[in-house]
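Q: This is the structure alone, sequence omitted:
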């Protein structure tokens, strides 16, 4: 029996990782769909161990284990939907799955979370700044070559604890034990901090002219099997309802640029699209102007190339073409050598 012929559903299921941010993002997105569809929902926690090597996972090639584990659950029918942070999602789309919806985008900027309320300009010479992102590290060093960049891992509260130690509000969201601050600041995505209710730790939202965000930053992707998105039931209608066309076109251009550069999500590449609806229109379902800016950096921040392109867009194909166009311009100007991209 096809999905469209099955008994009408009363709820939908959303696969999620177990981290606080993943659960928060998945819950908020599921609530949007619940409101739009009138259906209930259930969160299904998916294990994401890096040693999963059997079944469909081995055929997904090039994805991180977090995204891949959720995708396996979708392909095996264990959940109806998965919610991803688009900036962490590889540009290659696996067969049998589609990004059905990109909801309204949150703040795209990176956030400095520093001790004593310090901003980037105020940080002392040789200040220790934590980040696990080569893109952030390179642009921070371009702005402040004196900084000492410290590679860090862990969830959002754990990273904040490297600056703020045993702050009681961090213990409330899952950080405990004997923690001591050893960094002057960390840099994280503003969107993630705000979704977790941790924006009080932000001391500066970094302007994109200083630190250009990752492609897809601030955006979420709702992924599912094609039949879930297209069967015309309450859930598929809700997926269409919560789609934000401007966000979709922006991230399409950004990710097309990243894909054409053959750069992974950890490469020192930043990109940001900004869609502006023509003044004569009242809906984002029609043409508007899409401006795309990109940066390619050397890992140490000593070399940086910025380029910008603009195009009137009326479709995803137009947005993709803009991303490919700007990527081609970057490559022709030597961006692969600057950013250490293998081609």
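A: Nice, thanks for sending it over. Just so you know, these numbers come straight off a predicted model, no measurement behind them.
Q: going forward, measure contacts between C-alpha atoms and count neighbours the same way
A: Fine.
Q: buried set for stretch 296-310?
A: 296, 297, 298, 299, 300, 301, 304, 305, 306, 309, 310 (16 or more other CA atoms under 10 Å).
Q: try stretch 332-342
A: Neighbour count says stretch 332-342 has 335, 336, 338, 339, 341 buried, by 16+ other CA under 10 Å.
Q: so of these, which ones are in helices?
A: 335, 336, 338, 339 (DSSP state H).
Q: wait, which of those residues is closest to residue 134?
A: Closest approach between those and residue 134, by CA to CA: residue 339, at 10.0 Å.
Q: would you turn the ones in helices among the buried residues of stretch 332-342 into a markdown table with distance to residue 31?
A: Formatted as a markdown table, these follow (distance: CA to CA, whole Å):
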| residue | distance to residue 31 |
| --- | --- |
| 335 | 42 |
| 336 | 42 |
| 338 | 43 |
| 339 | 40 |
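Q: one step back: keep only those of the buried residues of stretch 296-310 that are in helices.
A: Those of those lying in helices (DSSP H): none at all.
Q: farthest pair in those residues?
A: Most distant of the buried residues of stretch 296-310, by CA to CA, are 300 and 310, 29.1 Å apart.
Q: Need the buried residues of stretch 332-342 in JSON lines (columns: distance to residue 210).
A: Formatted as JSON lines, the buried residues of stretch 332-342 follow (distance: CA to CA, whole Å):
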{"residue": "335", "distance to residue 210": "18"}
{"residue": "336", "distance to residue 210": "21"}
{"residue": "338", "distance to residue 210": "18"}
{"residue": "339", "distance to residue 210": "17"}
{"residue": "341", "distance to residue 210": "22"}
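Q: Just name the closest of the ones in helices among the buried residues of stretch 332-342 to residue 161, please.
A: residue 339 (30.8 Å).
Q: And the helices in the stretch 151-300 of the chain, which stretches?
A: Counting by DSSP state H, counting those that start in this stretch, one finds helices in the stretch 151-300 of the chain at the ranges 156-164, 168-171, 190-195, 226-230, 234-241, 245-260.
Q: Against which helices or strands is the first one packed?
A: If contacts are counted by 3 or more CA pairs under 8 Å, 6 or more residues apart in numbering; DSSP states H and E, helix 156-164 sits against strand 110-114, helix 168-171, strand 185-189.
Q: Switch these over to JSON lines; also include distance to residue 259 and mean neighbour count.
A: Shown next, in JSON lines, are the helices and strands packed on helix 156-164 (distance: least, CA to CA, whole Å; neighbours: other CA atoms under 10 Å):
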{"stretch": "strand 110-114", "distance to residue 259": "22", "mean neighbour count": "26"}
{"stretch": "helix 168-171", "distance to residue 259": "37", "mean neighbour count": "14"}
{"stretch": "strand 185-189", "distance to residue 259": "22", "mean neighbour count": "24"}
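Q: Second structure for comparison follows:
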């Protein structure tokens, strides 16, 4: 068990603890063999994650073919498509790690077809307003561009986004 999660769990159960609840990533609890302690999973509809969150990427030198080949089995094309759509929204809105943006791209597999839903939320820096936009398309890039366009359009009236 990692020190951070372990210390948090111990603090939760101390007699004089002022902690009522913990929010820990489900994958952390599962990886630590503690899924039985999960009492609730928070939907991204409730707390929208940062764009690009929880995506693991490997970077290699272009000419390092043997490393690329060795880790190729880890590549997930659906995740790559989702990641690129999320990055596109970030680029179009001038996003960076502290930008007031959240969102995700989700792959929807149907009977013989695949669509992509891109959702993005932009928040005023003072927290006073926000915009929440989602678009679905058979092309993740088109959905991301449509979301970016709509958030930019709404930005003048609602939130601080960069055109």
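A: Cool, the structure landed. Model, not experiment: these values are computed from the prediction.
Q: what's the TM-score here?
A: Put the two chains on top of each other and the TM-score (TM-score structural alignment, normalised by the length of structure 2) is 0.76; 163 aligned residues with a CA RMSD of 3.3 Å.
Q: picking that back up, between the ones in helices among the buried residues of stretch 332-342 of structure 1, which sits nearest residue 68 of structure 1?
A: For these, the residue nearest residue 68 of structure 1 by CA to CA is residue 339; the value is 26.5 Å.
Q: Can you give me every residue that contacts that closest one?
A: 267, 268, 269, 296, 297, 298, 299 (CA atoms under 8 Å, 6 or more residues apart in numbering).
Q: can you tell me which residues contact the fifth one?
A: By CA under 8 Å, 6+ apart, residue 297 of structure 1 lies in contact with 135, 138, 139, 268, 269, 303, 304, 305, 335, 338, 339.
Q: and the last one, how far is that from residue 65 of structure 1?
A: Residue 339 of structure 1 sits 25 Å away from residue 65 of structure 1, going by CA to CA, to the nearest Å.
Q: now do the fifth one
A: Remark: distance between residue 269 of structure 1 and residue 65 of structure 1 (CA to CA) = 22 Å.
Q: Counting neighbours, go ahead and name the busier of the two.
A: Taking neighbours as other CA atoms under 10 Å, residue 269 of structure 1 and residue 65 compare with residue 269 leading, 32 against 18.
Q: what residue of structure 2 matches up with that one?
A: Alignment note (TM-score structural alignment): residue 269 of structure 1 maps to residue 101 of structure 2.
Q: before we move on, the earlier item: which of the contacts of residue 297 of structure 1 map to contacts in structure 2?
A: Compared against structure 2 with both residues aligned by TM-score structural alignment, their matches' CA atoms under 8 Å, those retain 268, 269, 303, 304, 305, 338.
Q: Quick check: the third one vs residue 141 of structure 1, distance?
A: For residue 303 of structure 1, the distance to residue 141 of structure 1 (CA to CA) stands at 10 Å.
Q: what's the answer for the fifth one, then?
A: Residue 305 of structure 1 sits 14 Å away from residue 141 of structure 1 when distances are taken as CA to CA.
Q: how close does the residue positioned nearest the centre of structure 2 sit to residue 98 of structure 2?
A: Of all residues in structure 2, the one closest to the mean position by CA atoms, centre = their mean is residue 53, 3.7 Å from it. Residue 53 of structure 2 sits 13 Å away from residue 98 of structure 2, going by CA to CA.
Q: One more: residue 105 of structure 2?
A: Taking CA to CA, one finds residue 105 of structure 2 at 20 Å from residue 98 of structure 2.
Q: between these two, which one's more packed in?
A: Per other CA under 10 Å, whichever of residue 105 of structure 2 and residue 98 has more neighbours is residue 105, with 28 against 7.
Q: quick one: the more buried one and residue 83 touch, right?
A: Yes: taking CA atoms under 8 Å as the definition, residue 105 of structure 2 is a contact partner of residue 83 at 7.4 Å.
Q: Please tell me how far the closest residue to residue 300 of structure 1 other than its chain neighbours sits from residue 299 of structure 1.
A: Distances taken as CA to CA, 6 or more residues apart in numbering put residue 138 closest to residue 300 of structure 1, at 5.4 Å, once the chain neighbours are dropped. In this structure, residue 138 of structure 1 and residue 299 of structure 1 are 5 Å apart, going by CA to CA.
Q: list residues touching both of these two?
A: With CA under 8 Å, 6+ apart, residue 138 of structure 1 and residue 299 have common neighbours residue 268.
Q: Of all the residues in stretch 260-268 of structure 1, which ones are buried?
A: Applying 16+ other CA under 10 Å to stretch 260-268 of structure 1 flags 260, 261, 262, 263, 264, 265, 267, 268 as buried.
Q: Kindly apply the preceding question to stretch 210-219 of structure 1 instead.
A: 211, 212, 213, 214, 215, 216, 217, 218, 219.
Q: What's the match for the fifth one in structure 2?
A: Alignment note: residue 215 of structure 1 maps to residue 51 in structure 2; criterion TM-score structural alignment.
Q: Map residue 31 of structure 2 onto structure 1.
A: Residue 31 of structure 2 maps onto residue 195 in structure 1, by TM-score structural alignment.
Q: I meant residue 86 of structure 2, not that one.
A: Under TM-score structural alignment, residue 86 of structure 2 pairs with residue 254 in structure 1.
Q: residues contacting the nearest residue to that match once chain neighbours are set aside?
A: In this structure, residue 254 of structure 1 finds its nearest non-sequential neighbour in residue 215, 5.1 Å apart by CA to CA, 6+ apart. Contact partners of residue 215 of structure 1, counting by CA under 8 Å, 6+ apart, are 86, 87, 251, 254, 255, 258, 265, 270, 271, 272.
Q: cool, and residue 328 of structure 1?
A: Residue 328 of structure 1 touches 260, 261, counting by CA under 8 Å, 6+ apart.
Q: Quickly note the distance from it to residue 265 of structure 1.
A: Relative to residue 265 of structure 1, and taking CA to CA, residue 328 of structure 1 is found at 18 Å.
Q: circling back to that earlier point, what separates the residue nearest to residue 254 of structure 1 from residue 81 of structure 1, distance-wise?
A: On the measure of CA to CA, residue 215 of structure 1 and residue 81 of structure 1 end up 22 Å apart.
Q: do the same with residue 110 of structure 1
A: The value you get for residue 110 of structure 1 to residue 81 of structure 1, if CA to CA is used, is 28 Å.
Q: How about residue 148 of structure 1?
A: Distance from residue 148 of structure 1 to residue 81 of structure 1, by CA to CA: 41 Å.
Q: same thing with residue 226 of structure 1?
A: 11 Å.
Q: For these two, indicate the residue with more neighbours.
A: Using other CA under 10 Å as the criterion, residue 226 of structure 1 and residue 81 rank with residue 81 on top: 29 against 15.
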